[in-house]
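> coordinates only, sequence not included:
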């Protein structure tokens, strides 16, 4: 009887061991991000995180309820604070350009999260409502009307996320070298008569153009193309503003 009474406290102590070791939601998220940085997310699991932290998998559930919830926290941590400083009067283009560059720099630091950014539920849940509010405020200050705000906002978010996702999203580490070699050979062996423009520009486009590349953004960044892309988007928005202003004068 006495042995049973002594065993109960020991069992209870083991149940609290994860917390006693200093485990926290922050440590769980940091460990998960480090694992994804190192190995990608395709085969990522809560069990991997537990193993990395030296605890039982059940300990992780003190802090996150599922893999998806943890991935949301990982993206939030990876992106960090994206919001530029206060908006200078009349400088909405500069503010948006800085937002785009902050986003790209954040993903460049953690490129293995890029595929997750295309997952609507996870990327939506990880987006800071403070950032959404700041983007809406910037667009209204630029002169866009409430009736068209949703369309302009969607343009801005697509511009911010779309290019960067394509630039940095890669595939898993398994068989990477073999896959890249096969893709490179495929392009190098294209028939010049059938694809005269592509083959003539292959030297310029190889690993510098979407579709015609076998290295991700971590190996061959596309910063100049990104800058051109941003200018095209912002020029288009500015022309819409000017057109709306002219229409109101008539």
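That came through fine. The model shown is predicted, which means the values in this text are computed figures rather than measured ones. Numbers count the residues shown, from 1 in each chain.
> okay, CA-based contacts and neighbour counts for the rest of this
Will do.
> contacts only, for the closest residue to residue 49 other than its chain neighbours.
Leaving aside its chain neighbours, residue 49 sits nearest to residue 32 (5.8 Å; criterion: CA to CA, 6 or more residues apart in numbering). For residue 32, the contacting residues are 49, 70, 74, by CA atoms under 8 Å, 6 or more residues apart in numbering.
> and these, which of them are in helices?
49, 70, 74 (DSSP state H).
> so which of the residues you listed comes closest to residue 121?
Lowest distance from residue 121 to these (CA to CA) belongs to residue 70, with 12.8 Å.
> which elements pack onto the lengthiest helix in the chain?
Identified as the longest helix of the chain according to DSSP H is helix 223-249. For helix 223-249, the elements it packs on are helix 92-109, helix 149-168, judged by 3 or more CA pairs under 8 Å, 6 or more residues apart in numbering; DSSP states H and E.
> so the longest one versus helix 92-109, what angle?
Angle, helix 149-168 to helix 92-109, by axes from the mean of the first three to the mean of the last three CA atoms, to 10 degrees: 30 degrees.
> pull the contacting residues for residue 139.
92, 149, 152, 153.
> the first one contacts residue 140, doesn't it?
No - using CA atoms under 8 Å, residue 92 and residue 140 do not qualify as a contacting pair, with a distance of 9.6 Å.
> related to what we said a few turns ago, name the member of the contacts of residue 139 with the most neighbours.
residue 92 (20 neighbours; other CA atoms under 10 Å).
> relative to residue 4, how far out is that one?
Distance from residue 92 to residue 4, counting by CA to CA, to the nearest Å: 70 Å.
> please apply the same query to residue 76.
Residue 76 is 46 Å from residue 4, by CA to CA.
> out of the two, which sits in the busier spot?
residue 76 (18 against 8).
> skip the chain neighbours and tell me the closest residue to that one.
Distance criterion CA to CA, 6+ apart; nearest residue to residue 76, sequence neighbours excluded, is residue 126 at 5.2 Å.
> my read: that neighbour touches residue 73, true?
Yes - using CA under 8 Å, residue 126 is in contact with residue 73, at 6.7 Å.
> putting a second one here so we can go through both:
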């Protein structure tokens, strides 16, 4: 009688760490952080908890891995032109992160949590490296690399996170309706106390979040190169 072939290699492949992280991201996207439990994962993956614990020790590790996977994919964006300038490469990184945070509503919070909890871990250095290399390529003096890269990273993550938060908290069924209601409220403010806010209310009404993000990015980059010119 022939010996029975073990099925463990097939199970191991089906329940790889990558597959578990993929399922965790799906759960985070659909149910939020509170919905990410090992019980929900076992149901989604049709397996037992032991198979998951073999690859991931706990929920914190799973959240860190999911965050890392999304960021790695976002940073893999490359400009279509291989001779793209450092500025264009910074745009690609920034838009990759902006779109990732916009698509995965839990990501902004986890980025802040992960970098605060473990600043020496892989996440912060990976973001710093992706942006810092291009800051260097812009000709910014080495003494200003840390400050310039920090300011750039803080803008990208802060603005992208705020955009995602605004999108989630809007009570109107569409973004234009939400912006219109806010702009109208601004226009009705006291003209003596809020002359500037009233003046820009119509710009708020018609703005595109992505274009505004890129305009802000250019302001930051222009400031960096103006304050720290090459050479």
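All right, it came through fine. Bear in mind the structure is a predicted one, so any value in this text is a computation, not a measurement.
> would you turn the ones in helices among the contacts of residue 32 of the first structure into a markdown table with distance to residue 115 of the first structure?
A markdown table is the format used below for those (distance: CA to CA, whole Å):
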| residue | distance to residue 115 of the first structure |
| --- | --- |
| 49 | 19 |
| 70 | 15 |
| 74 | 13 |
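> for the residue most central in space within the second structure, give me its contacts.
For the second structure, residue 101 is the residue whose C-alpha lies nearest the centre (CA atoms, centre = their mean; 3.7 Å). Shown in contact with residue 101 of the second structure (CA under 8 Å, 6+ apart): 107, 108, 160, 161, 164.
> that one -> the first structure?
Taking TM-score structural alignment, residue 101 of the second structure has residue 107 as its aligned residue in the first structure.
> what do you get for residue 45 of the second structure?
Residue 45 of the second structure maps onto residue 53 in the first structure, by TM-score structural alignment.
> distance check, the closest residue to its match other than its chain neighbours against residue 41 of the first structure.
The shortest distance from residue 53 of the first structure to any non-neighbouring residue, by CA to CA, 6+ apart, is to residue 31 (7.3 Å). As judged by CA to CA, residue 31 of the first structure and residue 41 of the first structure stand 13 Å apart.
> now residue 19 of the first structure
26 Å.
> neighbour-wise, which of the two wins?
residue 41 (20 against 13).
> which one in the second structure is aligned with that one?
Using TM-score structural alignment, residue 41 of the first structure pairs with residue 33 in the second structure.
> and the residue lying closest to its match once chain neighbours are set aside, how far from residue 169 of the second structure?
Computed as CA to CA, 6+ apart, the closest residue to residue 33 of the second structure that is not its neighbour in sequence is residue 106, at 7.0 Å. Per CA to CA, residue 106 of the second structure is found 13 Å from residue 169 of the second structure.
> so what's the aligned partner of the residue nearest to residue 53 of the first structure in the second structure up against?
With TM-score structural alignment as the criterion, residue 31 of the first structure lines up with residue 23 in the second structure. Going by CA under 8 Å, 6+ apart, residue 23 of the second structure touches 41, 44, 45.
> of these, buried ones?
Burial by neighbour count, 16 or more other CA atoms under 10 Å: within these this picks out 41, 45.
> out of the contacts of residue 23 of the second structure, who's nearest residue 18 of the second structure?
Nearest member of these to residue 18 of the second structure, counting by CA to CA, is residue 45, at 12.2 Å.
> what's that closest one in contact with, if anything?
Taking CA under 8 Å, 6+ apart, one finds 15, 20, 23 in contact with residue 45 of the second structure.
> go ahead and confirm the second one touches residue 52.
What it means is residue 20 of the second structure. Yes - the pair residue 20 of the second structure / residue 52 is scored as a contact, 7.2 Å apart, by CA under 8 Å.
> show me which of the two is the more surrounded one.
residue 20 (23 against 19).
> mind reading off the mean deviation between whichever strand or helix holds the more buried one and the first structure?
Using DSSP states H and E, residue 20 of the second structure sits in helix 17-31. Following the fit onto the first structure, the mean deviation recorded for helix 17-31 of the second structure is 0.8 Å by mean CA distance after the TM-score superposition for the first structure.
> quick one: that helix to helix 86-103, angle?
Going by the same axes, to 10 degrees, helix 17-31 of the second structure makes 60 degrees with helix 86-103.
> now do the contacts for the counterpart of residue 92 of the second structure in the first structure.
Matched to the first structure by TM-score structural alignment, residue 92 of the second structure sits across from residue 98. Residues in contact with residue 98 of the first structure (CA under 8 Å, 6+ apart) are residue 84.
> and residue 98 of the first structure, how far from residue 222 of the first structure?
17 Å.
> next: residue 164 of the first structure.
Distance of residue 164 of the first structure to residue 222 of the first structure, given as CA to CA: 9 Å.
> who's more crowded, these two?
A side-by-side neighbour count of residue 164 of the first structure and residue 222, using other CA under 10 Å, places residue 164 first with 26 against 19.
> in this structure that one contacts residue 104, no?
Yes - judged on CA under 8 Å, residue 164 of the first structure makes contact with residue 104 at a distance of 6.0 Å.
> out of the helices and strands packed on helix 223-249 of the first structure, deepest packed?
When those are scored by mean count of other CA atoms under 10 Å, the highest mean neighbour count falls to helix 92-109 (a mean of 19).
> tell me roughly how far that helix lies from the second structure on average.
By mean CA distance after the TM-score superposition for the first structure, the fitted helix 92-109 of the first structure averages 1.9 Å away from its aligned residues in the second structure.
> report the next helix or strand after that helix in sequence order.
Next helix or strand after helix 92-109 of the first structure toward the C-terminus (DSSP H and E): helix 114-117.
> next one: the closest residue to residue 38 of the second structure other than its chain neighbours from residue 24 of the second structure, what distance?
In space, and not counting its chain neighbours, residue 38 of the second structure is closest to residue 49: 6.7 Å by CA to CA, 6+ apart. Computed as CA to CA, the residue 49 of the second structure to residue 24 of the second structure distance reads 14 Å.
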